[in-house]
Structures are given as structure tokens and as C-alpha cells.
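Trainee: quick one, what's the 3D model for this:
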Amino acid sequence: MLNRNREEGNEHLYRDYFTDNCVYGANDFKRRFHLSRDVFLRIVNALESRYEFFQLRYDARGRRGFTTLQKCAAAIRLMTMGESLDTMDDYMRMSERTARESLYTLSRDVVETFGDMYLRKPSLHDLQELYVAHEERHGFPEMIGSIDCTHWKWKNYSVAWKGQYASGHHGSPSLVLEAVASQDLWI
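Mentor: Presented below is the predicted three-dimensional model:
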């Protein structure tokens, strides 16, 4: 067992992004985590209040575990930046195993916590409200939100599907993710 000094990792993360006079501002946070600090903290607080995994715990020897900020930041960086698990050791002072567990647990718990509100199909009434809200805010009638498309490189694709998921300008197979989000982040 390595003494990674996880307290130092937490202090470093907190000092960089969450103090009043932090090193990196809101724009840096959004660029690195692909969501605003306020949305991130909303997720952190919701998970910490509902799930034991995200609460600060101590092991049998009395050593402090990882904080909710560390676990959530590691998981979101892994998702958004495509970093490998072992990169969490350098900055968060977190083992690959803990980083993987944080990623899986955060993914499952976010869907469980926010799924009913943000990840459900809209009803006809919901669509009418979205049309009105979007037209008032942006002046475009008959729109329900903003669309975002991104290509995800597919590293371990099946050779049998070669050519089906590759376009000439990306150089490797990719999947296109298309998402529509309303003004209140309903996906």
C-alpha cells in the first residue's frame, strides 16, 4: 500500500478550483470539467447526501479516505478528458482502483439521482413549455433546445464492422453523439 498523501491531493484540488482566491477561474473549470462549477457542486452535494460511497470515511487504521470533491472530480475528468486511470495518481493522489470505482459509482448514482428529472422523455405538455421558453429566450419558434454533436473515437471496434463507422476526415472509426439540452439542462 502506497502512502499517496490523499490529504495533499484534496488540498491541491480545493486550492486550485474552490477557494475564494483560487488558482483557476470559472472558465478554466468549465474547460477542464466540461460543466460549470455550480453544476459540479450541485452534483457533489446531491451524491454526498444520498450515498455512503461519496461521504468522507475513515479506514480501520483511522486514515481519512478521499473526499467527495476528489472522487467526483476524478470521475468527471476521466469521462470528459478521456484520461487514463493512472493519471489520477499524479494530481488526485488516487489509485487506479479507486478512480475506476469513482467513475462507475458516479455514473450509476447520477442517473439514479437526476434521471427522473433530466433524463426522461418529454411529454407533449413538456414540449409545449420548452417551445415557449426557447422562443422567449432566443427568438426561435418551434425549437426545444440546443443540439450538440460530437464524434467519439472508437478505439476497440470490431474488425467485422470496418468501414461502417469510419468517415474519411476522422481517420479512425467514431460514433456520433447527438444531444439536445433545454435551458434548464434537461437532456
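Trainee: CA atoms for contacts and neighbours, from now on please.
Mentor: Will do.
Trainee: show me what contacts the nearest residue to Ser49 once chain neighbours are set aside?
Mentor: With C-alpha to C-alpha, 6 or more residues apart in numbering as the criterion, Ser49 has its nearest non-adjacent residue at 7.6 Å, and that residue is Gln55. Each residue near Gln55 by C-alpha atoms under 8 Å, 6 or more residues apart in numbering is listed here: Glu48, Ser49, Thr67, Thr68.
Trainee: and if you look at Leu78?
Mentor: So Leu78 contacts Ser84, Leu85, Leu103 (C-alpha under 8 Å, 6+ apart).
Trainee: before we compare anything, build this one as well:
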Amino acid sequence: MVTLLGVYEINNASMIQILQSTDRSKKRGGSVVGHKYIRRDRWKGHERLFADYFAANPVYSLVTFWRRFRMRRPLYLRILNAIEAHDPYFVQKQNVAHILGLSPLQKMTSAMRILSYKVVADAIDDYIRIGESIAIQSLQHFCNSMIEIFGPEYLRSPTSIDIA
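Mentor: Predicted structure coming up:
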């Protein structure tokens, strides 16, 4: 007979195995012959996201924020700060031309939308202004960071007290 605890442990083990296998198969990035470059105006994507949800007077209310992200804004920002401190991938950097890259807010929001709404990585481009490959990378870094930061406390197997 399969118990709920057994299914939970199998699910966690499978998730960790998938994430570790994707880390081993990393390829070097770069320009691909024949691929078209899309100028996305990344900064406008960040500005819109910030103005809509995180500004002092956001466009959307806290109720709308909760409905779309399924958490309160302080929790969202706490997770963002923890991930940014843990993984340098989420720190906004400049390229050699001194152009700012994607903001941590864009990277985390893309990962959260993929997980929350079960959308493909390509569907996030319209609003957040982030490409498919970066959305997938953001998702991988987000999941790895969540496991490393919050895993020991929140992704543990339930205790007998939890079950009772």
C-alpha cells in the first residue's frame, strides 16, 4: 500500500534528480547562425512590472497581486531577496556595452509564472520582455535556489506531529 508520505518523498527525489540532470547537460551559449535577434526593450518590461505591482502606488491592488501571484507581496519580496543573496544569477549585471541585463524581478516573475500558470517559457515574452531560453534558465536557477535555501525547512518530509 502506498502512503502519502511515500509519494511525497518519491516526488521530491524525482524533482531533485531532474534539476541535477539539467545542470550536467549545460551548453555554452552564444550567437546562433541564422537566429534572429529580437530587441525586447528589457528595461521597459522591468518598469512596467515594477509600476504594476511593486511601486509605492501600484497600478494593481494588493488583492489583485495575491490573486495573480498566490502570495502576499512581502512574502514575494522576501523570496526575491533570499534568492538574489544566494544565487549571483539573479543579480542584475551590465554587459560589456554597459547595458543593464534583466532585473531579478523579471527573472523571478518569469519562473513564478511558468510554475503558477503552467505556461510555456515562450508565453512570458509579451509582458515581462524575457526570451524563452532565459526564462528556462531562470526557472532552473529559481528551483535550485528554492531547494537549497528553503528545502531544509519547508521541503522536508512531514513529521508524525505534522500528520496528526
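Trainee: so where's the longest helix in the first structure?
Mentor: For the first structure, the helix with the greatest residue count under DSSP state H is helix 96-118.
Trainee: got the buried residues for the very next helix or strand once past that one?
Mentor: Moving toward the C-terminus from helix 96-118 of the first structure, the next helix or strand (DSSP states H and E) is helix 124-138. In terms of neighbour count (16 or more other C-alpha atoms under 10 Å), helix 124-138 of the first structure has its buried residues at Leu130, Tyr131, Val132, Ala133, His134, Glu135.
Trainee: now distance to Ser107 of the first structure too, for these, in CSV please.
Mentor: Below are these laid out as CSV (distance: C-alpha to C-alpha, whole Å):
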residue, distance to Ser107 of the first structure
Leu130, 27
Tyr131, 30
Val132, 32
Ala133, 29
His134, 29
Glu135, 33
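Trainee: so which residues of the first structure form strands?
Mentor: For the first structure, strands defined by DSSP state E occupy the ranges 146-153, 174-181.
Trainee: tabulate those (CSV), appending distance to Tyr118 of the first structure and mean neighbour count.
Mentor: Converted to CSV, the strands of the first structure look like this (distance: least, C-alpha to C-alpha, whole Å; neighbours: other C-alpha atoms under 10 Å):
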stretch, distance to Tyr118 of the first structure, mean neighbour count
strand 146-153, 15, 12
strand 174-181, 9, 12
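Trainee: out of those, which is closest to Arg120 of the first structure?
Mentor: Closest of the strands of the first structure to Arg120 of the first structure is strand 174-181, at 11.9 Å (criterion: C-alpha to C-alpha).
Trainee: the second structure: matching residues for the closest one?
Mentor: The aligned range for strand 174-181 of the first structure in the second structure is empty, by TM-score structural alignment.
Trainee: hmm, back to that, closest to Cys72 of the first structure out of the buried residues of helix 124-138 of the first structure?
Mentor: For these, the residue nearest Cys72 of the first structure by C-alpha to C-alpha is Leu130; the value is 30.3 Å.
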